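Undergrad: What shape does this take:
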Amino acid sequence: MLNAEIVQLPCLKDNYCFLLHDFDSNITAVIDTPDANAIEAALEARGWQLDYILTTHHHWDHIDGHEALKQRYNCQVIGPRLNENVIPDIDQRVEGGDVLQLGGIDIQVIATPGHTLGHVCYWSQQLEAVFVGDTLFSMGCGRLFEGSPAQMWQSIQLLRDLPDTTAIYCGHEYTQNNALFALALEPDNQRLLMRCDEVDILRAKGLPTLPTNVQQEMQTNPFMRADVVGLQQALGMSGADPAAVFAEIRLRKDQA
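TA: All right, here's what the predicted structure looks like:
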């Protein structure tokens, strides 16, 4: 049985990064590095060294701590091959389908172009968790800075095909804002209404709304529901190509 822990660490204004620790091998990885100081403090508080940095994409708020952490811990930086020229200090380049071994933890790389062309997510079936960077948020998804709507829709389908109970660890705390947009599209979605109430209670207490999970997002996230009949009807796009429906949802969110 895997003896491991995931630590969700708030950073900057609304970022999250994540420590993965395998107790049997004493190996630790961090998913993205928004703030080297916060990460180092969390490691020191637990008595952990840092062995690996897993990078989802090249935006500054996901790589800003790479250089300082590598200098401090001499750790290995892993990141998407397509971004190898813009990710500092990269040691190992990965692409969709690659499998990483972090102590006893198996990590599968999923290519998810859309937010950026090189974006990858990291899925561990053993941990029942996927680390999605800025591809997916609770009730939302990342802006399309580099990829196309069709690419992002395909990427989101890969994530929703994971087991329903898979925990989704997102790179930002955007849930409350996303909920308002989702409600505007599906005001009669009962599961969405329940989720919005849960989110309001959590945020009023200063608590995170993450992780979410695949099943919950399939019920509440309009960007994962572009092929759902009711949502297509609400958009006046019944029977349309789901990629086109996704593009319309993304356009409306960008203009909201």
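
Undergrad: CA atoms for contacts and neighbours, from now on please.
TA: Will do.

Undergrad: Could you pull out the strands in the stretch 101-250 of the chain for me?
TA: Secondary structure of the stretch 101-250 of the chain (DSSP state E, counting those that start in this stretch): strands located at 105-111, 120-124, 129-133, 136-137, 140-141, 167-170, 212-213.

Undergrad: Switch those strands over to CSV; also include distance to residue 31.
TA: CSV is the format used below for the strands of the stretch 101-250 of the chain (distance: least, Cα to Cα, whole Å):
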stretch, distance to residue 31
strand 105-111, 12
strand 120-124, 9
strand 129-133, 7
strand 136-137, 15
strand 140-141, 18
strand 167-170, 10
strand 212-213, 17
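
Undergrad: and residue 74, which of those strands is closest to it?
TA: The closest of the strands of the stretch 101-250 of the chain to residue 74 is strand 105-111. By Cα to Cα, the value is 20.5 Å.

Undergrad: Measure how that closest one sits relative to strand 120-124, angle-wise.
TA: 150 degrees (axes from the mean of the first three to the mean of the last three Cα atoms, to 10 degrees).

Undergrad: so what secondary structure elements neighbour strand 105-111?
TA: With contacts taken as 3 or more Cα pairs under 8 Å, 6 or more residues apart in numbering; DSSP states H and E, strand 105-111 sits against strand 99-102, strand 120-124.

Undergrad: what comes into contact with the first one?
TA: Contacts with strand 99-102, where a contact means Cα atoms under 8 Å, 6 or more residues apart in numbering, come from 22, 27, 28, 29, 106, 107, 108, 109.

Undergrad: Before we compare anything, build this one as well:
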Amino acid sequence: MPRCDRFAPMIQPPPRLDVALIPALSDNYIHLLRCGATGVVAVVDPAEAAPVTAVLERRGWTLDLIINTHHHGDHVGGNLDLKARYGAAIVGPAADRDRIPGIDRAIADGESFTVGACPLTGIDVPGHTRGHIAFHGAEDAVLFSGDTLFSMGCGRLFEGTPAQMWRSLTRLRALPPETIVYCGHEYTAGNGRFALTLEPDNADLAARMREVTALRADDRPTLPTTLAVERATNPFLRADLPALAAAVGLADSDPVAVFAEIRRRKDDFRG
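TA: Presented below is the predicted three-dimensional model:
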């Protein structure tokens, strides 16, 4: 995957956990994980079963785990078919266990499980939905953020409040900058165009958008990203900066109010 030199050193594959992106539906990404030490295979947020099965058959793998970040149909749509075909166990958020089809193990905030030898820890991140959870692999420097954190964006507030989402994003922002972020949708180009309306003089943002434009012109994914890149370019992670508050006419305001205004503007953005 070609990358802008400005950001290439930040994005490296995890040392022990292989992660492959599987496109699904119109703009979803399903993430296929394989532990190099044990061969255990997991899938994160299978929107549908068929593309996952196709990749597994091509690689000669079976499926051991299904991991869900939240209950939306474009993240759990393949759960039951994949479970029936492979006998895979389903792991999902404890806060939303009643809405995860076929769930076997519910993970609460701070609880961990393993994909083979690779541990993942749940981080409750309500806002997009009330029971959304992200999964952080500290040893492998990976984050599966679902629809909470996107590249240069964040999820719509379908069930949560701006205060909840801002707290969720600041929890993710506090992870190490080298953390590789795998999110659920190919929204980067539109998110970047919106971000430029707020920070037209942000050199990091301009550089990232040049990279994104080149990738999309070649029909390539813009993911994964890193927290270092997102801290520099994502307005939703920057709502506590004076420049962002000034950009939305809320200088000296509480970051939650600034975040809420940025989210409102993004909801209305057509670009």
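
Undergrad: on that earlier part again, go through the contacts of strand 99-102 of structure 1 and say which is closest to residue 177 of structure 1.
TA: The closest of the contacts of strand 99-102 of structure 1 to residue 177 of structure 1 turns out to be residue 109 (Cα to Cα; 28.9 Å).

Undergrad: would CSV of the contacts of strand 99-102 of structure 1 with distance to residue 199 of structure 1 and neighbour count be doable?
TA: Output for the contacts of strand 99-102 of structure 1, formatted as CSV (distance: Cα to Cα, whole Å; neighbours: other Cα atoms under 10 Å):
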residue, distance to residue 199 of structure 1, neighbour count
22, 31, 18
27, 33, 19
28, 30, 23
29, 29, 23
106, 31, 15
107, 29, 20
108, 30, 20
109, 30, 22
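
Undergrad: What's the match for residue 38 of structure 2 in structure 1?
TA: By TM-score structural alignment, residue 38 of structure 2 lines up with residue 25 in structure 1.

Undergrad: need the contact list for that match.
TA: Counted by Cα under 8 Å, 6+ apart, residue 25 of structure 1 has contacts 103, 104.

Undergrad: how much space is there between it and residue 51 of structure 1?
TA: Distance, residue 25 of structure 1 to residue 51 of structure 1, using Cα to Cα, to the nearest Å: 11 Å.

Undergrad: mind listing what the spatially most central residue of structure 2 touches?
TA: Structure 2 has residue 183 as the residue nearest its centroid, 2.2 Å off, counting by Cα atoms, centre = their mean. Listed by Cα under 8 Å, 6+ apart, the contact set of residue 183 of structure 2 reads 29, 144, 145, 146, 147, 149, 150, 151, 223, 224.

Undergrad: what about the second one, neighbour count?
TA: For residue 144 of structure 2, the count of nearby residues is 26 (other Cα atoms under 10 Å).

Undergrad: That one touches residue 182, doesn't it?
TA: Yes: here residue 144 of structure 2 reaches residue 182: they are 4.9 Å apart, a contact under Cα atoms under 8 Å.

Undergrad: picking that back up, which of the contacts of residue 183 of structure 2 ranks first by neighbour count?
TA: residue 149 (30 neighbours).

Undergrad: can you tell me how far it sits from residue 165 of structure 2?
TA: For residue 149 of structure 2 relative to residue 165 of structure 2 (Cα to Cα), the value is 10 Å.

Undergrad: Just give me the match in structure 1 for residue 203 of structure 2.
TA: So, by TM-score structural alignment, residue 203 of structure 2 is matched to residue 190.

Undergrad: now do residue 95 of structure 2
TA: Using TM-score structural alignment, residue 95 of structure 2 lines up with residue 82 in structure 1.

Undergrad: To which residue of structure 1 is the residue nearest to the centre of structure 2 aligned?
TA: In structure 1, residue 183 of structure 2 lands on residue 170 (TM-score structural alignment).

Undergrad: just how off-centre is stretch 136-150 of structure 2 within its chain?
TA: Averaged C-alpha coordinates place stretch 136-150 of structure 2 at 6 Å from its chain's average position (Cα atoms, centre = their mean, to the nearest Å).

Undergrad: Same question for stretch 224-242 of structure 1.
TA: The chain centroid and the centroid of stretch 224-242 of structure 1 are separated by 24 Å under Cα atoms, centre = their mean.

Undergrad: next one: stretch 145-160 of structure 1
TA: 13 Å.

Undergrad: start and end residues in structure 2 for it, please.
TA: Residue span in structure 2 matched to stretch 145-160 of structure 1, by TM-score structural alignment: 158-173.

Undergrad: buried sites along that stretch?
TA: 160-170, 172-173 (16 or more other Cα atoms under 10 Å).

Undergrad: what's the answer for stretch 22-38 of structure 2, then?
TA: 22, 23, 24, 28, 29, 30, 31, 32, 33, 34, 35.

Undergrad: Let me have those residues in CSV, extended by distance to residue 71 of structure 2.
TA: Compiled in CSV, these are given as follows (distance: Cα to Cα, whole Å):
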residue, distance to residue 71 of structure 2
22, 19
23, 19
24, 17
28, 14
29, 15
30, 14
31, 16
32, 18
33, 20
34, 23
35, 25
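
Undergrad: ok, those residues vs residue 267 of structure 2, which is closest?
TA: residue 28 (19.1 Å).

Undergrad: Which residue in structure 1 occupies the aligned position of the closest one?
TA: By TM-score structural alignment, residue 28 of structure 2 lines up with residue 15.

Undergrad: mind listing what that match touches?
TA: Counting by Cα under 8 Å, 6+ apart, residue 15 of structure 1 touches 34, 61, 171, 172, 173.

Undergrad: Across to structure 2, which of those hold up?
TA: Retained in structure 2 (both residues aligned by TM-score structural alignment, their matches' Cα atoms under 8 Å) from these: 34, 61, 171, 172, 173.

Undergrad: Turn those residues into TSV, columns for distance to residue 235 of structure 1 and neighbour count.
TA: Below are those laid out as TSV (distance: Cα to Cα, whole Å; neighbours: other Cα under 10 Å):
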residue	distance to residue 235 of structure 1	neighbour count
34	36	25
61	34	17
171	28	29
172	27	21
173	26	20
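
Undergrad: hmm, back to that, out of the helices and strands packed on strand 105-111 of structure 1, which one sits most buried?
TA: Of all these, strand 120-124 carries the top mean neighbour count, a mean of 25, counting by mean count of other Cα atoms under 10 Å.

Undergrad: residues in contact with it?
TA: By Cα under 8 Å, 6+ apart, the residues outside strand 120-124 of structure 1 that reach it are 55-57, 80, 95-96, 105-113, 129-133, 135.

Undergrad: Apply 6 Å and report the result again.
TA: 56, 106, 107, 108, 109, 110, 111, 112, 129, 130, 131, 132 (Cα atoms under 6 Å, 6 or more residues apart in numbering).
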